[in-house]
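Peer 1: When you get a sec, could you give me coordinates for this:
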Amino acid sequence: MAKAKSEQQRQADKTKRHGVFTKIVLFIMALPITVMVTMIISILVEWGLIWHCDEGPGTTVCSFADFQPGMGVDHSRNMLRAEAGYVNQHFKDSLMGSAPVKLAGELITWTDDNIFRPIGIDDYIRKSNQEKGWAWNYFVSAYTIIKVVLLRLCVLFLSIPAYILFAVVGLVTGLVQRDLRKWGAGRESTDKFELSTKLISPSVVLCFVIYLSWPNSINPALIVVPFAAMFGYALHLTASNYKKYF
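Peer 2: Purely as a prediction, here's the structure:
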């Protein structure tokens, strides 16, 4: 009976390990899809702002997005300049590379050379205003928003050390809390452990979605730092609620 129970426990542990590995793989695979979906959402939001705010009176939505009547494509261009300024200001030197600004510039140049120029963007830009038609503002705004998203991706990539820092602090404090619970005869709580593990993915995915689709320029620290702290706290809860005995 004890042998059968032990075998069942080993099978359960094996299934759990496979489950964790599967979740990690799915999470890594989901990030590029999240970026693509967020990029589409950002373009649609910018188009909605052009349609709603460009000619009509300013509303609360327009004020929140810093979109004044008549801005047109200048709104997305202002966003691009502001995001480039944040990269230049906050990431002159980074643990992820010696030239973050150069990295961002090379990414945008590669996108222009390998995606937009082959589809004929240069020829379209050289057309007259009559030939460009009403779709010009929407096309240029989408083109610029893609560059904004790429710059923000660079910011998120360069912000990985912040996530690592909060992760280390969260794991250390969580393991200390677990040892205190272990030697202090604290209770096990599977529900708390399961809930804490479910907070890890949103702390990363929501940071991507919110920051990449934000409708105006925003200091990346206002979004990255809170979500990195949330990530560290989720790891703290996970480590502190992990089972007392292996």
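Peer 1: C-alpha only now, for contacts and for neighbours.
Peer 2: Fine.
Peer 1: Not counting sequence-adjacent ones, nearest residue to the residue nearest to the spatial centre of the chain?
Peer 2: Closest to where the C-alpha atoms of the chain average out (CA atoms, centre = their mean) is residue 208, at 1.5 Å. Leaving aside its sequence neighbours, residue 208 sits nearest to residue 35 (CA to CA, 6 or more residues apart in numbering; 7.3 Å).
Peer 1: who's in contact with the one you found?
Peer 2: 208, 209, 212 (CA atoms under 8 Å, 6 or more residues apart in numbering).
Peer 1: To compare against the first, here's the next sequence to fold:
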Amino acid sequence: MAEPTDPRRTVARPGIFSRVLTGIAQCLKWLFLSLLFSILVEWVGMVFWWEEQGLDHSRQMLVNELRFLGADFNRSLLTAHPMQFARDLSDQFYQAAFEWTRIVDLIQWMTPAPSAEESGIRPVLYRVYQPASEFVLSAMQITQLFAVRLAVLTLATPVFGLFTLVALVDGLVQRDLRRWGGGRESSFVYHYTKKAAIPLIIMAWVLYLALPFSLHPSWIILPFALAFAFAVTITASTFKKYL
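Peer 2: This next block holds a predicted model:
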């Protein structure tokens, strides 16, 4: 016979610190998955779509992203030198992923062709690495491209903040008009728009970071910022009239 449950038993809820750590871990997870997806798409494209360009495709995307940044991000609320900020972030990613892990040293050691008399593991690694050398180098360039795009998204964060502030004020005004005018409430709309707000930001970041071609960041950031602002407006306007 099943034991009766105690109605006084309470379920422990995570605290603020654990929620913050969980949020940071989720962000890092999505960033890592975006980077892996970007590298995978680039490798598939080198085989099927831009076979003639090969390694030049990722290099040209990196050049284009830096050109977009230099042309349209001359000023930012977060830093006085956006271009230098992106370059520094790209260099830090490169150092952390390839220099500190000694991957660069390993590549430099495997790249020279071994002599006919040389024996050991290096000739074996050379034969294995040589056909995949362009894919390895493209992954390194995609990592730098990922860092540049991450810098662009970081610099564009005030846009989401500004749109959110305007949307919140507009939504609260609509809520007051509904409250004093005796308008009807809709908890269904409120809960679903509230759940859709954060995924819109995640989609904007993941989509832009994983794009397999160069695209001006405004074509990604502005539509998702407007969609997020619309969700905030609906959420604020449909919030219950009486607390």
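Peer 1: hang on, the earlier thing: where's the residue nearest to residue 208 of structure 1 relative to residue 41 of structure 1, distance?
Peer 2: 10 Å (CA to CA, to the nearest Å).
Peer 1: One more: residue 109 of structure 1?
Peer 2: 23 Å.
Peer 1: With residue 216 of structure 1 instead?
Peer 2: According to CA to CA, residue 216 of structure 1 stands 13 Å off from residue 41 of structure 1.
Peer 1: Now do the helices in structure 1.
Peer 2: Remark: helices assigned in structure 1 by DSSP state H are 2-53, 60-64, 74-90, 100-111, 121-125, 129-132, 136-158, 160-183, 190-198, 200-212, 221-240.
Peer 1: just checking, residue 167 of structure 2 touches residue 227?
Peer 2: No - counting by CA atoms under 8 Å, residue 167 of structure 2 stays clear of residue 227, with 10.4 Å between them.
Peer 1: Tell me which of the two has more neighbours.
Peer 2: Using other CA atoms under 10 Å as the criterion, residue 167 of structure 2 and residue 227 rank with residue 167 on top: 23 against 17.
Peer 1: Identify the residue of structure 1 aligned to that one.
Peer 2: Under the alignment (TM-score structural alignment), residue 167 of structure 2 pairs with residue 170 in structure 1.
Peer 1: For the equivalent of residue 48 of structure 1 over in structure 2, the count of nearby residues, please.
Peer 2: Taking TM-score structural alignment for the superposition, residue 48 of structure 1 sits opposite residue 44 in structure 2. Neighbour count of residue 44 of structure 2, defined by other CA under 10 Å: 13.
Peer 1: Pull up the gap between residue 44 of structure 2 and residue 50 of structure 2, please.
Peer 2: 9 Å.
Peer 1: ok, now residue 72 of structure 2?
Peer 2: As judged by CA to CA, residue 72 of structure 2 and residue 50 of structure 2 stand 28 Å apart.
Peer 1: Closest one to residue 148 of structure 1 out of the contacts of residue 35 of structure 1, please.
Peer 2: Distance to residue 148 of structure 1, by CA to CA, is smallest for residue 212 among these, at 8.3 Å.
Peer 1: That closest one maps to what in structure 2?
Peer 2: Matched by TM-score structural alignment, residue 212 of structure 1 corresponds to residue 209 in structure 2.
Peer 1: what about its match, how many neighbours?
Peer 2: By other CA under 10 Å, neighbour count at residue 209 of structure 2 equals 23.
Peer 1: Do I have it right that residue 161 of structure 1 meets residue 91?
Peer 2: No - using CA under 8 Å as the test, residue 161 of structure 1 is too far from residue 91 to be in contact (11.9 Å).
Peer 1: more neighbours, those two?
Peer 2: residue 91 (20 against 15).
Peer 1: which residues does the more buried one contact?
Peer 2: Residue 91 of structure 1 is in contact with 100, 101, 158, counting by CA under 8 Å, 6+ apart.
Peer 1: And the residues you listed, which is closest to residue 7 of structure 1?
Peer 2: Distances from residue 7 of structure 1 to the contacts of residue 91 of structure 1, taken by CA to CA, are shortest for residue 158, at 45.7 Å.
Peer 1: what residue of structure 2 matches up with the closest one?
Peer 2: With TM-score structural alignment as the criterion, residue 158 of structure 1 lines up with residue 155 in structure 2.
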